[in-house]
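Asker: from the sequence below, what's the structure:
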Amino acid sequence: MDVIELESFLNSPPRGFSTERCAGYTVVKWDQENSCVFIDEIQSSKGNVIFCNSPGREITVRTLGEYTDLRRQLTSMTIYILVSACTNTTVEEKRNRDVPDLRYYVVAINGSHPMIRWEMERGLDQTISSVAGESYSVDVDVSAALQGWVGENFQNLVDAEKVKPTWKDTHFTIKYRSDALFDIPYWFGFSKRQFKISYHGR
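Answerer: Next up, the predicted model:
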């Protein structure tokens, strides 16, 4: 696992990534044979950042074949998502500011690692229904792994003050959409599920 501040990621892309800076935006290209990138377009301090061919944080599959292919990718490639570190300083509290400081980090998760692969396969097996024709939505949450990786002492410097952030957007979502006419669990909101990835390698 790795956690890289977005600006550092763009300035020095890891292996398999490249960036092209244009007026007002940055385009990120990546090796689709070895990586899964689930990052939406984001507004950074230097303009919009666009990850080419990324489906975003929500991945929709409509057939068993598409799900099988996605499962293979999740358990054999490095997964990249964008998380935000949200902080409120004492200075901001005194100013009664409603908008906290936000910093973005790219989280890289090695889906082929035996422990992560086991957690991913177990989570998918336990949450995804085998009943044909049922739609569902599954959140894959990496907050536990992220917190374990950065540690309890991780802090951001904001207004000359060291602040421990609150992590947000620490998940990606798999949505299976069936064409069944009588998908009752989906209609009533019973098809939303979640599992956590906790292994971080520290």
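
Asker: CA atoms for contacts and neighbours, from now on please.
Answerer: Fine.

Asker: Tyr163 is in contact with Thr87, isn't it?
Answerer: Wrong residue type there; residue 163 is Val, not Tyr. Yes. Checked against CA atoms under 8 Å, the pair Val163 and Thr87 is within contact range at 6.5 Å.

Asker: work out for me the element the residue nearest in space to the middle of the chain sits within.
Answerer: The centroid of the chain falls nearest to Ile81 when counting by CA atoms, centre = their mean (3.1 Å). In this assignment (DSSP states H and E), Ile81 forms part of strand 78-87.

Asker: same check on Glu119?
Answerer: Per DSSP H and E, Glu119 falls inside helix 114-127.

Asker: which SSE is immediately downstream of that helix?
Answerer: strand 136-141.

Asker: quickly note the distance from the residue of the chain most remote from its centre to Asn88.
Answerer: Going by CA atoms, centre = their mean, the residue of the chain most distant from its centre is Lys94, 32.7 Å out. For Lys94, the distance to Asn88 (CA to CA, to the nearest Å) stands at 10 Å.

Asker: all helices in this protein, in order from the N-terminus.
Answerer: Ranges of helices within the chain are 6-11, 64-74, 90-94, 114-127, 143-150, 184-187, based on DSSP state H.

Asker: helices or strands up against the fifth one?
Answerer: Put plainly, it is helix 143-150. Counting contacts by 3 or more CA pairs under 8 Å, 6 or more residues apart in numbering; DSSP states H and E, helix 143-150 packs against strand 2-5.

Asker: so what's the gap between the strand it packs on and the chain middle?
Answerer: Computed by CA atoms, centre = their mean, to the nearest Å, the chain-centroid distance of strand 2-5 equals 12 Å.

Asker: let's compare: structure for the following, please.
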Amino acid sequence: MQKNVISQFVMDVIELGSFVNSPPHGFTAERRAGCTLVKWDQEKSCVFIDEIQSSKGKVIFCNSPGREITVRTLGECTDLRRQLTSKTIYILVSACSNTKVEEKTNREVPDLGYYVVAINGSHPMIKWEMERGLDLTISSVAGESYTVDVDVSAALQGWVGENFHIIVDAEKVKPVWKDTHFTIKYRSDALFDFPYWFGFSKRQFKVCFNNSAGLSDGCIVLRV
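Answerer: Predicted coordinates:
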């Protein structure tokens, strides 16, 4: 892929089964008994996906730290920031129907399935949003622990638009997106980290953009 094409890539939404069956560039999927191992190029991607029990078996993204990333030094924090703003970020989201999003159930797989969201952290618009959010939420006070939720729901909804539907039993279903975040945990060794112990160190920011930047807002239909 040419460099100018890569720079224009902002976001993609891929059904998990399609992702595993036809892995994108930099990913490979190896089927084992009862599970699928997904390997990826760590030089180009940040994968924040936990082990998944899908409708077709277990899916494991090798070397992924999962949805929660823990850093313990400012050096690790700086390195994570560099990765988030220079690589493609992959997280797993759940698609649910409006009628079932609040329904309590023992099913492990959401009723509309899992989707992998890919976000180009090096795209100028995403990079600016990510850096701004990190600057606003991560304290420079030495010795303070904190937890930051990076929520991509606004970016996801802005990308797919209002006309996005999933076809289920020949009917169009507008999904409600859940689990649209990943978490950065900074853990200090300070013994008297009162904000953390009293729950005052939790922060959140949303990564978002609007289609006025020239992004398509046309109808996108995914099939499951």
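
Asker: overall similarity of the pair, as a TM-score.
Answerer: Laid over one another, the chains give 0.92 as their TM-score (TM-score structural alignment, normalised by the length of structure 1), with 196 aligned residues with a CA RMSD of 1.5 Å.

Asker: read off where the helix holding Glu119 of structure 1 ends up in structure 2.
Answerer: Aligned using TM-score structural alignment, helix 114-127 of structure 1 spans residues 124-137 in structure 2.

Asker: on that earlier part again, and Val163 and Thr87 of structure 1? which has more neighbours close in?
Answerer: Comparing Val163 of structure 1 with Thr87 by other CA atoms under 10 Å, the one with more neighbours is Thr87, at 21 against 18.

Asker: what residues does the nearest residue to the more buried one once chain neighbours are set aside make contact with?
Answerer: Excluding the flanking residues, the one nearest Thr87 of structure 1 by CA to CA, 6 or more residues apart in numbering is Pro165, at 4.7 Å. Pro165 of structure 1 is in contact with 85-88, 154-156, counting by CA atoms under 8 Å, 6 or more residues apart in numbering.

Asker: and those residues, which two are furthest apart?
Answerer: Asn88 and Phe154 (14.6 Å; CA to CA).

Asker: is it true that Asp169 of structure 1 touches Leu102?
Answerer: No. The pair Asp169 of structure 1 / Leu102 is not scored as a contact, 11.7 Å apart, by CA under 8 Å.

Asker: shared neighbours of these two, which are they?
Answerer: Joint contacts of Asp169 of structure 1 and Leu102 (CA under 8 Å, 6+ apart) are Ser84.

Asker: which bit of structure 2 covers the strand holding Ile81 of structure 1?
Answerer: When structure 2 is aligned by TM-score structural alignment, the counterpart of strand 78-87 of structure 1 is residues 88-97.

Asker: how close does Thr170 of structure 1 get to Ile81 of structure 1?
Answerer: Distance, Thr170 of structure 1 to Ile81 of structure 1, using CA to CA: 8 Å.

Asker: please apply the same query to Leu10 of structure 1.
Answerer: For Leu10 of structure 1 relative to Ile81 of structure 1 (CA to CA), the value is 14 Å.

Asker: again with Ala132 of structure 1
Answerer: Relative to Ile81 of structure 1, and taking CA to CA, Ala132 of structure 1 is found at 30 Å.

Asker: next: Met115 of structure 1.
Answerer: Going from Met115 of structure 1 to Ile81 of structure 1 by CA to CA gives 19 Å.

Asker: with Arg21 of structure 1 instead?
Answerer: Arg21 of structure 1 sits 21 Å away from Ile81 of structure 1, going by CA to CA.

Asker: if we can go back for a sec, could I get the helices of structure 1 as CSV with distance to Ser44 of structure 1?
Answerer: Listed next are those as CSV, based on distance: least, CA to CA, whole Å:
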stretch, distance to Ser44 of structure 1
helix 6-11, 8
helix 64-74, 27
helix 90-94, 21
helix 114-127, 30
helix 143-150, 21
helix 184-187, 36
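
Asker: nearest to Gln194 of structure 1, out of those?
Answerer: Nearest to Gln194 of structure 1, of all the helices of structure 1, is helix 114-127, at 7.1 Å by CA to CA.

Asker: other residues contacting that closest one?
Answerer: Applying CA under 8 Å, 6+ apart, the external contacts of helix 114-127 of structure 1 come out as 74-76, 110-111, 138, 193-199.

Asker: mean shift between that helix and structure 2?
Answerer: The superposed helix 114-127 of structure 1 is, by mean CA distance after the TM-score superposition for structure 1, a mean 0.6 Å from where its aligned residues fall in structure 2.

Asker: give me the buried positions along that helix.
Answerer: Neighbour-count burial for helix 114-127 of structure 1, counted by 16 or more other CA atoms under 10 Å, picks out 115-120, 123-124, 127.

Asker: now swap in stretch 148-155 of structure 2 and tell me
Answerer: By 16+ other CA under 10 Å, the buried positions in stretch 148-155 of structure 2 come out as 148-153, 155.

Asker: and of these, the nearest to Glu43 of structure 2?
Answerer: Nearest to Glu43 of structure 2 among the buried residues of stretch 148-155 of structure 2: Val150, at 21.4 Å, using CA to CA.

Asker: counterpart of the closest one in structure 1?
Answerer: Under the alignment by TM-score structural alignment, Val150 of structure 2 pairs with Val140 in structure 1.

Asker: and the alignment partner in structure 1 of Phe48 of structure 2, what does it touch?
Answerer: In structure 1, Phe48 of structure 2 lines up with Phe38, judged by TM-score structural alignment. Contacts for Phe38 of structure 1 (CA under 8 Å, 6+ apart) come out as 54-59, 79-82, 172.

Asker: who touches stretch 62-81 of structure 1?
Answerer: Residues contacting stretch 62-81 of structure 1 (CA under 8 Å, 6+ apart): 34-39, 57, 61, 106-112, 116-117, 120-121, 170-172, 176-178.

Asker: noted, bye for now.
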